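Asker: Sequence and predicted structure are below.
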Amino acid sequence: MSLSLVRSRALRGLEAAAVTVEVHLAPGLPSFTLVGLAETEVKEARERVRAALLHSDLVFPHDRRITVNLAPADLPKDSGRFDLPIALGLLAASGQIDSAALAAYEFAGELSLSGELRPVRGALAMALALHGQATRLVLPPGSAEEAALAPDAEIYRAAHLLDVVRQFLPADSQPADPNDAGWTRQTMPTLPAQVVSPPDLADVKGQTGAKRALEIAAAGGHSLLMSGPPGTGKSMLAERLSGLLPPMSTEEALESAALLSLAGRFTPARWMQRPTLSPHHTASAVALVGGGSPPRPGEISLAHHGVLYLDELPELPRAALEALREPLETGRIRIVRAAQQAEFPARFQLVAAMNPCPCGYLGATHRVCRCTPDQIRRYQARLSGPLLDRIDLHVHVNAQAPGELLGAPAGESSAVVRARCTAARQRALARQGKVNHALDGQDIEHAIQVEDSALDFLRQAAQRLGWSGRGLHRTLKVARTIADLAGSEHMTTEHVAEALQYRPAQNA
């Protein structure tokens, strides 16, 4: 048979779109043509496949005109994931393996020149795309273990091209050893018995107000901005937020792992662990929100269901800062290019830190700030009002005297605070099916359950401070989280008054 079809997958955002690799052999001047909107690394598969077949003592049809089509033609294809299906298509079209048996499988894998298979990005996304289908997926080591995390997935692990070829040899050409099956069925990988715990909150001495804001952020999924002089513990506090968050559900873990897999940054050892990302303040807007051709997820998507820590927030490029506004509001980011578009989830918890002025010591009690008012104004103006309006909690972290640090008793551990945060989240989920930060306009009206006196107090405060409608709603959501931490069914004036402290008038 001179025509063969092999199935594979291409990545389009978080979606793994089906691709059919069509291989046709025809008489004529020997050539190897690859079509179907393939990127450069895909076109280079011609040389990798040729060398892998010859090194594996398989016959490469060098005297035929070879045409490989990656359908659909309008879907961009990248990476070396199509090496294995192209090689199998050539062998099937030349009659060396059974072409009909290939229909029950999908393949992905990059070939070395010796025929060994190398891992590919997005293996978990490919496995999730097969949910509910009877198709089996063949992947290299390093990718098969990752894909096996998908529920009900039938994954096969092959380390070499010959391991796959043996499975599709004609009946009279099967190996004499019946145990030589060519590949192995990949089961759920062995996960680490003990997960490395994040730093403990008890290590932070003092800073009671900042710790309280961190607890509220963890309980309600709120974003947090900490401002204060250098060395006051802002980074220490941010590093401990992930230890206060409740355990991930299986659905959350699959979404997070699939996104990390697209960037090649997931390992089974990180399964069920909330990601914590802290890009440098020189990161570009593309690095944060994603981009490229085809579009790939950025740091905000890779932090999905986890924590994104941005230190030195005003030092980030203005384009990168403004790019945060949409995902902070919607929990998703849509990347649009001239030829294609992709949408990634980005429901992360933002924890940002900044100094109050260029020298960092504005308002400090232990050192004098030497910045001029104009320098301070320009520095703080790097953060736009719309961006600050989308951050739920604003807290100032003051410097502590040496006497308060030396010999100070340890505070509550992360485990104790996490128990309160988990209980508060469970109350919110039982009431409205989502965390308080994710409440929209109509949900707020039904979920806040606020007393009339507290509502009057909030109305007067919002009018005097000149809040926007968004600022008012975010204060209500923070107050609702404070009430959940207190185990209160209704929001009282006390809960609203505490929430007011985290939205100062100058940031509204």
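Answerer: Now that the structure is in, tell me what you want to look at.

Asker: alpha carbons only for contacts and neighbour counts from here, please
Answerer: Will do.

Asker: what's the neighbour count on Glu451?
Answerer: Using other Cα atoms under 10 Å, Glu451 has 12 other residues around it.

Asker: I meant to write Leu439 there.
Answerer: Count around Leu439 with other Cα under 10 Å applied: 19.

Asker: From Gly331, how far off is the closest residue in space to it that isn't next to it in sequence?
Answerer: Excluding the flanking residues, the one nearest Leu439 by Cα to Cα, 6 or more residues apart in numbering is Lys477, at 7.5 Å. Applying Cα to Cα, to the nearest Å, the value for Lys477 to Gly331 is 16 Å.

Asker: Compare these two (neighbour count), which wins?
Answerer: Each of Lys477 and Gly331 has its neighbours counted (other Cα under 10 Å); Lys477 has more, 26 against 18.

Asker: Please compare the first structure with the one that follows:
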Amino acid sequence: MLSTLYAASLYGIDAVKVDVEINVTGGIPSFTVVGLPDNAIRESRERILTAVRNSGFDLPPKKITVNLAPADLKKEGTAFDLPIAIGLLGSLKLIKNRFPDTLIMGELALDGSIRRINGALPVAIMAVKEKIKRLIVPLANAAEAAVAISASKADTLVFGVETLNETADLLNGKTKPSPVEVNVAELFQKEPEYPVDFADIKGQQAAKKALEIAAAGGHNLLMIGPPGSGKTMLAKALPSILPPLGFEESLETTKIYSVASLLEKDHPLMVTRPFRNPHHTTSNVALIGGGTTAKPGEVSLAHNGILFLDELPEFTRNALEVLRQPLEDREVTVARISVTTKYPAGFMLVAAMNPSPAGALKDRDGNLTASPQQIQRYLSKISGPLLDRIDIHIDVPKVENTELFSASAAESSRAIRERVIRAREIQHQRFAAVTSPRIYTNAQMQSKLIRTFCKLDPESSQKLMDAMNRLNLSARAHDRILKVSRTIADLEGSETIEMRHLIQGIQYRNLDRDFWSF
């Protein structure tokens, strides 16, 4: 007898509907899975048969054939265990064949219990698009899947199950559990908790202002300063002044974490911007994504948030160079022989480095801590094209003792965030008519939009030309200066870029001028 039901396969951060066909006939007992399954699916035979028997079902010796359609798309993962087992029981008439408009996903343990799967959120989003009426997933994934249903206000019902027997009873109508529901609005009502507030940071007023500008325009930023100057603390405080995640951003970010199996059980939706801080020994694959199953890397896990690279020159040259594509395109392409996968990578790059391989540029006596050649070699680890893609370069000097012991209160993150949100609202209104591609911040502007929204008066144009000639700036650096200047003007509520905005934007190109004066 033939049974058919639905499952799903993940491709990047999206899911594709898969028809699971199970045919049971007489003949030499066997269990065959066709339809481009990976090793995890091929190995499911023993898990499924053992789980079915341990759940109390009697399996006669039969020839079992499982087809996963469409057959020309590769299927991966252990989430096909449960749909295959349910289809098998349906073909043996141990479950009523009541599978119309039902999508089932889950990994089986040998005792018949059901384990958590990856990618429940994209599966639920696909189920809504395909107008599937009933979605059965592991109980640990039920809230995650229900987020998509609640947000879309679809009539798809989500049920969370813990065992194979529980699933069989649900399909046989022996139990009538309530579908899982999630109040999405309630998830966004909680005030995020940040580890560092700007009020906790002593001094560094210039650096704080630069971070405010970076947050307001979504600009990449590089901090240069000696050890102990507060670069890492400033970076960790940056999320506290970023605008809150919108629902669309939250859903897209959550999809990435769902696919990567990094979503916390008690947090079915990402409501705070991610902050990723990989170690400098991180490999190219871990940074950009890939591996045998093309998993998302750190650049994708930082989507809609911050990727912080501390000790930037200590990363391998290859690891830094792979950042160039996602910084430019806001997505990353992971190519394999069987499939090419695209992951979003719209992150803010925040990097920190020492001015010298020895740490501080000069010692207490004013002498260089390393030779000019060593310093130049240290700096050359960061290529010019990568530096061009970083909008703001700032000096973070050592904090003076008078500032460190000062009792005066610094400005809080909440106050700074209010200014950042106002600047972002100006940008949203400015780019509301731009739909292809959809952009939200000044940092995302391409050449055409820069010419439209970053016009300069003749005096300011001459000032920028002089700076380009004096500093030998590239065309990309020219565009970055204009975008940063536009953000500075937005923070002041100015409709035009004034001379003072442009001068400040030029000053944020430290590494384009003679920053290391020996």
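Answerer: Nice, thanks for sending it over. Quantities reported herein were computed from a predicted structural model and do not represent experimental measurements.

Asker: which residues sit in contact with Leu471 of structure 2?
Answerer: Leu471 of structure 2 makes contact with Asp512, Arg513, according to Cα atoms under 8 Å, 6 or more residues apart in numbering.

Asker: one more time with 6 Å
Answerer: Arg513 (Cα atoms under 6 Å, 6 or more residues apart in numbering).

Asker: Show me what it lines up with in structure 1.
Answerer: Using TM-score structural alignment, the equivalent of Leu471 of structure 2 in structure 1 is Leu465.

Asker: got it, and Asn165 of structure 2?
Answerer: Asn165 of structure 2 maps onto Leu162 in structure 1, with residues paired by TM-score structural alignment.

Asker: What's the separation between its match and Arg7 of structure 1?
Answerer: For Leu162 of structure 1, the distance to Arg7 of structure 1 - Cα to Cα - is 18 Å.

Asker: Need the three-state assignment for the residue opposite the residue nearest to Leu439 of structure 1 in structure 2 once aligned.
Answerer: Aligning on TM-score structural alignment places Lys477 of structure 1 opposite Lys483 in structure 2. Secondary structure, DSSP: H, G, I helix; E, B strand; the rest coil: Lys483 of structure 2 is helix.

Asker: now Ser8 of structure 1
Answerer: strand.

Asker: Structure 1: which residue goes with Ser9 of structure 2?
Answerer: Match for Ser9 of structure 2 (TM-score structural alignment): Ala10.

Asker: Please apply the same query to Glu498 of structure 2.
Answerer: Aligned partner of Glu498 of structure 2 by TM-score structural alignment: Thr492.

Asker: what do you get for Val66 of structure 2?
Answerer: Per TM-score structural alignment, the equivalent position to Val66 of structure 2 in structure 1 is Val68.

Asker: So which other helices or strands are in contact with the helix or strand where its match lies?
Answerer: Here Val68 of structure 1 sits within strand 65-71, counting by DSSP states H and E. Judged by 3 or more Cα pairs under 6 Å, 6 or more residues apart in numbering; DSSP states H and E, strand 65-71 of structure 1 is in contact with strand 15-26, strand 31-35.

Asker: quick one: the helix or strand following it aligns where in structure 2?
Answerer: Using DSSP H and E, the helix or strand that follows strand 65-71 of structure 1 in sequence is helix 83-93. Using TM-score structural alignment, helix 83-93 of structure 1 lines up with residues 81-91 of structure 2.

Asker: what's the mean deviation for that stretch versus structure 1?
Answerer: Superposed on structure 1, stretch 81-91 of structure 2 shows a mean distance to its aligned partners of 0.7 Å (mean Cα distance after the TM-score superposition for structure 1).

Asker: got the contact list for that stretch?
Answerer: Counting by Cα under 6 Å, 6+ apart, Met1, Leu2, Ser3, Ile22, Ile48, Ile95, Asn97, Ile104, Met105, Gly106, Glu107, Leu108 sit against stretch 81-91 of structure 2.

Asker: just how off-centre is that stretch within its chain?
Answerer: Centre-to-centre, stretch 81-91 of structure 2 and its host chain are 34 Å apart (Cα atoms, centre = their mean, to the nearest Å).

Asker: same thing with stretch 3-20 of structure 2?
Answerer: Mean C-alpha position of stretch 3-20 of structure 2 versus that of the full chain (Cα atoms, centre = their mean) differs by 23 Å.
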